[in-house]
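Colleague: Generate coordinates for the sequence data below:
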Amino acid sequence: MKSLRQGVIEAVHNGVLAIDTEGKVVLCNKAAERVLNLSVGEVLGRSILDFFPESRTYGVLQTGQPEVDCPYACKGLNLLVDFLPIADQGQILGAAAIVKDVTELETVAGRLGSVQELAATLEAVVENSYEGIVVIDDRERVVLINQFFLELMGYTSEDVVGRHIHEVSPESQLPQTLKTGIAQFGEPWHVGGRDFLIMRVPIKRDGKIIGALGKTLFKNMEIAKMFARKVVRLEEDLAFYKEELSKIHSSQFSFADISGENEHMLAAKALALRAARTTSTILLLGESGTGKEVFAHAIHQASLRRRGPFVRINCASLPESLLESELFGYAEGAFTGARKGGKPGKFELADKGTIFLDEIGDMSLGMQAKLLRVIQEREVDRIGGTHPIKVDVRVISATNRDLHRMVMEHKFRLDLYYRLNVVTLELPPLRERVEDLEGIIKTLLERLNRRLGTVVEGVSKETLDIFRSYGWPGNIRELENVLERAMIISDEPYISPEHLAPSLRSTGGEESGERGAGQTSFSENLSLEEALKAAEKEILSRALRRSGGNKLQAAKALGIHRSALYKKLARHNLLPPRENMSPAVAALKQPEAGEADHGETEHGGTG
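Modeller: A predicted model of the protein is given here:
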């Protein structure tokens, strides 16, 4: 009988410790050994307080009242202990401690609480009044539907749950989604006299489709239309900013875009490739339209900084006050209207990349001094700023002016000239590389066809002869403009002379530059007025060629004001159609009403 009682005690899952009236341990089962980390041999006959000081068995011996579910932590376990008196016919013989390990139970209870909280959250989501939700199982029966759909269809949950979806909504496409596993978004759906956009998606578990979900995307179509308008607006804004960012921060051309077999161009291209592998400053020289910016793009693309930004700025397009803030930026509150938080300048934006300073020869002496400091110190001071900002920028500059002559005339700083003139590339004008015309025309036509959506294949032999005999004062830029105009008005695969501007057809042979000065020839059938016009046009063309396309120098050489030169160039169609002119100059492209062809008083400026 004693063995049976001992076996029962050992089989109990909870730990059992028993003491006599003196507090000495008289029983300890294996479960108590496990949860209290004890050994029977060590504790039998000893006072329980020696190894279980929190024990309340002595209190139970004195009071005879049990104490249950007393918390106790031991070795990372959460325990609950019942302290019970042991009595026989009203006499207390000892006390027992029943130890229960509730660690796992508490963990399960915590999980259950989380599940209950999640279930409450999901219920709130499902019952969202702004959208309808319906779910079917793999047998196409409704297992969940929210109040939004129920009210639309005039059902209660008891009417719908458990029924086939087609009994509730005969035109539902959810069974198709269940079979194909293909999700659908933005599908139109009419229910309860209202139109909705709905999404249908399969529900998968372990790769197997176990159901399908249908959910409205908007509460009504007015919200959908408003959302669509916002998306369209955002896409338009994104496209705009992407385009602007690409213009500022990326190069658009590589050396593969530079065609030609002219020896001077090949030499410039080879030197540019070598210089691209370094971080040295590069100075690009050449007439307007010879491709200086294309070279700058290509150098950046071939350099170790190709992954960095490529930032461009035209030094002649902005007044000095604006140019300084564009180049170096400004701090918050630097001047009236300054942007909150300030604005970074082009040098900061070009950090770890390349900055291209076009028309560097038009920069004022004051700005030249500030630019020199940036190049030397590799740091910029924002307008109104309190501390310099370090920048790591490779500088490429370009000009169509003679910087060396400007230095001699004290119009350009000598120290800045030496800083910029580390590697110099001189690009030949188009009239000096006539042998490259065919290749350049092919490249330009490919680019223009992509941009204009045209399919022009080339130019006729007669057109090519005209191009070869023309002087091209605007160089490749002018050639591109001429080709673009011809491609717009032509419906044929090849550009013929009749697709060219009359001025180009009539002056092609006269602009070759092969005749010496004063060897002008005109048809004997021309009137005096026509001959004077032809002579004026040739004089203007030669002045432009001698000045390298620089209008100010040409005007000075002819002894007339620049505005008068623009009038005459416009009258004779010598201005490239897309030349970058100010509005004031553009207004001068056509003679004013009543103005005589040769009667202006132009000498001496504005008079």
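Colleague: going forward, measure contacts and count neighbours with C-alpha atoms only.
Modeller: Noted.
Colleague: number of nearby residues for residue 270?
Modeller: Counted with other CA atoms under 10 Å, residues neighbouring residue 270 total 13.
Colleague: Now do whatever helix or strand it lives in: which elements does it pack against?
Modeller: Assigned by DSSP states H and E, residue 270 belongs to helix 263-276. Where contact means 3 or more CA pairs under 8 Å, 6 or more residues apart in numbering; DSSP states H and E, helix 263-276 is packed against helix 292-302, strand 423-426.
Colleague: Next, the angle from the first one to helix 263-276.
Modeller: In this structure, helix 292-302 runs at an angle of 40 degrees to helix 263-276, with axes from the mean of the first three to the mean of the last three CA atoms, to 10 degrees as the basis.
Colleague: can you tell me how far residue 152 sits from residue 222?
Modeller: 17 Å (CA to CA, to the nearest Å).
Colleague: How about residue 468?
Modeller: 63 Å.
Colleague: With residue 157 instead?
Modeller: 28 Å.
Colleague: neighbour count winner among these two?
Modeller: residue 157 (15 against 11).
Colleague: Proceed likewise with the subsequent sequence, for comparison:
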Amino acid sequence: MSYLRLIQYKMQDWAENIASALNIEIAIADKNLTRIVGTGNFYDKIEENCPKDSLFATVIQSRSPKINLVKGEDCLKCSNFSSCSEFANISYPIVVEEEVIGVISFAAFNEEQTTAMKIKKDEYINILKHTIEMIEREILSIQMTNMLKEDTTEVNEIINCLSKGIILLNCQDEITHINNKAIKMLNMNLSNQQVIGKNIKDFITGIKLQDTGNKDMVDCWKINNKEVKVLYSMNKISLKRGKSSLMISFDLIRDIINLAKTYEEKEKVCFSNMIGKSKPILEAINRARIAANTDSTILIEGESGTGKDLFARSIHNESLRKDGPFIPLNCASIPESLMESELFGYEKGAFTGANVSGKKGKIELAHNGTLFLDEIGDLPLHLQAKLLRVLQDRTIDRVGGARSIDVNIRVISATNKNLIQLVRQGMFRLDLFYRLNVIPIVLPPLRDREEDVLLCAEFIIEKLCKRSNQERKKLSEHVKEFFLKYSWPGNIRELENVLEHAICFCEGKYITLKHLPVYFLENIQNQKVGISEEFYDFHSFPIGENKTLEQLKTEFEKFVIQEMIQIHGNTLDGKKAVAKRLNIGLTTLYRKLNQT
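Modeller: You can find the predicted model right below:
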């Protein structure tokens, strides 16, 4: 078994990042001299075999590094010497438990790279050594899992080599192995011997013991009555004689709250967690849920703030592609000059400032998953033809590339514009519109979902109060009436912004008119929606201690007047309307307002 193969893709990502940072090229070959990782000139040679008389073969056979800052004697022996374009290289054997399992090499292909390698030789060697240590840890982790399956007795030595906290449980949830890292991170103040054989829940309160399927999870564990924030995974491992073990691998996390929220939100993006019971939204959800079970291209239309991104993610998460990547791209947020390379990627040297190893575009990153093109109406016209080819042929050409790349993607696009109107104006291709509009889903604006306005508001209030660690707020009856009459041009996004503003300034239990944004109240006035005056925010009237009845009467008069000014406006005409409604003179109104 080639253990390097098991971490091939992880090493390829690492190599591309390091090669870009150091301006060199990197290759890794296994002990069979097959290149499994490569950047730059080596990229197209992945899966090719190196000659048996090559420098790589010499490094593996000698078990020692080779540093060639000029082509030397070791290079002359290679049968590829005449066609080799390397100027210099530093190659190290990858040794795990005294066995050479491969070789890693930093290579220079021009004078600039060669000069840097000579100047920074010690730095490059140090990086290579650290990389080999990292590979060794990864391999040891894999070997540990394999050894567990065979129920061997060398687990403790292995898990103590790992940088993560490791706990192994038997089928009775008793600790059979724990590494020193776990004991230290959990601050148990106990030795290994004092922990073995004890139930995990004696040490960690409320821990959820279930196989996470190699998926990282976020949680708070309670240790010695203190909350410990962790990123963890749990894997069930089958042993001999029908027994099994649960391996818990974890790290402590700093600033875990933001990460946890991100993770929870991602997990909640599915149709079953959408808020709404009105007919228009239920019809849209039902249509999207049916479409999710197909692989057809989908166009989501709706005003800004209606939840197009939420629907796109829900479709992906409930589709057959849910285990693949979901790659979003907002076509309105990226400058036109960068859009092509962002969408299709580019080869190395395609333009000045390009990554020396090239870069995958959003379409290529979405391979075997879903590409979500938001604000598709803003896609530049010259790129629409290229996108049309992707939809037709499922192939892309990187900028500066000489070969087509096959991609297996599902495309979901969204827009708040009228694409047919853009077609008529010559700003959008009709053939592309037909390709995108295979399954159209129209999201209703919030003003057409009257039943959902207060339902969504309550959900948002709960979320915002929980996030800011505040007592749960409630909407006053007056605010509820305003919300039901308002047209909500910004839809759900505007509703959330209004409520966040209100919660920020609300010190009591009830959200009243005075807590709402000024623009919102002005828009209500401009809409002339005919708000009734039967509801007043009595919840917010302060009944202070040690106040006489006369003082309370005076304050309540002023409170009622201010409530009505909120309705009619704080202008001269508004105050005249309030005075008329209360059957008092305008002078009396001003006097009552100025009373202390």
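Colleague: Send over the TM-score of the superposed chains.
Modeller: In this superposition the chains share a TM-score of 0.46, using TM-score structural alignment, normalised by the length of structure 2; 311 aligned residues with a CA RMSD of 4.2 Å.
Colleague: among the helices and strands packed on helix 263-276 of structure 1, which is nearest residue 112 of structure 1?
Modeller: helix 292-302 (60.8 Å; CA to CA).
Colleague: for the closest one, packing partners?
Modeller: By 3+ CA pairs under 8 Å, 6+ apart, helix 292-302 of structure 1 packs against helix 263-276, strand 353-358, strand 393-399.
Colleague: which of the ones you listed sits most buried?
Modeller: Highest mean neighbour count among those (mean count of other CA atoms under 10 Å): strand 353-358, with a mean of 26.
Colleague: helix or strand right after that strand?
Modeller: Heading C-terminal from strand 353-358 of structure 1, the first helix or strand you meet, by DSSP H and E, is helix 365-377.
Colleague: Redo the helices and strands packed on helix 292-302 of structure 1 as CSV? Include distance to residue 123 of structure 1.
Modeller: Shown next, in CSV, are these (distance: least, CA to CA, whole Å):
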stretch, distance to residue 123 of structure 1
helix 263-276, 64
strand 353-358, 54
strand 393-399, 58
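Colleague: Residue 167 of structure 1 is nearest to which of those?
Modeller: Using CA to CA, the nearest of these to residue 167 of structure 1 is strand 353-358, at 66.2 Å.
Colleague: What helices and strands are in contact with the closest one?
Modeller: Using 3+ CA pairs under 8 Å, 6+ apart: strand 353-358 of structure 1 touches helix 292-302, strand 310-314, strand 393-399.
Colleague: What is the subsequent helix or strand relative to the shortest one?
Modeller: So that's strand 310-314 of structure 1. Next along the chain from strand 310-314 of structure 1, counting by DSSP H and E, comes helix 320-328.
Colleague: can you pull out the helices in the stretch 451-596 of structure 2?
Modeller: Taking DSSP state H, counting those that start in this stretch, the helices of the stretch 451-596 of structure 2 run over residues 477-485, 491-505, 518-527, 549-568, 572-582, 586-594.
Colleague: now the ones you listed in a markdown table, with distance to residue 88 of structure 2?
Modeller: Listed next are these as a markdown table, based on distance: least, CA to CA, whole Å:
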| stretch | distance to residue 88 of structure 2 |
| --- | --- |
| helix 477-485 | 71 |
| helix 491-505 | 57 |
| helix 518-527 | 66 |
| helix 549-568 | 77 |
| helix 572-582 | 83 |
| helix 586-594 | 86 |
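Colleague: Between these, which one is closest to residue 458 of structure 2.
Modeller: Of all the helices of the stretch 451-596 of structure 2, helix 491-505 comes closest under CA to CA, at 9.7 Å.
Colleague: got the buried residues for that closest one?
Modeller: By 16 or more other CA atoms under 10 Å, the buried positions in helix 491-505 of structure 2 come out as 491-492, 494-496, 498-500, 502-503.
Colleague: picking that back up, which of the helices and strands packed on helix 263-276 of structure 1 is buried the deepest?
Modeller: helix 292-302 (a mean of 24).
Colleague: quick check: angle from that helix to strand 353-358?
Modeller: 170 degrees.
Colleague: Helix 292-302 of structure 1 vs strand 310-314, what angle?
Modeller: 160 degrees.
Colleague: what angle separates helix 292-302 of structure 1 from strand 393-399?
Modeller: Using the same axes, to 10 degrees: helix 292-302 of structure 1 against strand 393-399 is 160 degrees.
Colleague: need the helices and strands packed on helix 263-276 of structure 1 in JSON lines with distance to residue 543 of structure 1, can you?
Modeller: Shown next, in JSON lines, are these (distance: least, CA to CA, whole Å):
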{"stretch": "helix 292-302", "distance to residue 543 of structure 1": "22"}
{"stretch": "strand 423-426", "distance to residue 543 of structure 1": "21"}
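Colleague: Sounds good, over and out.
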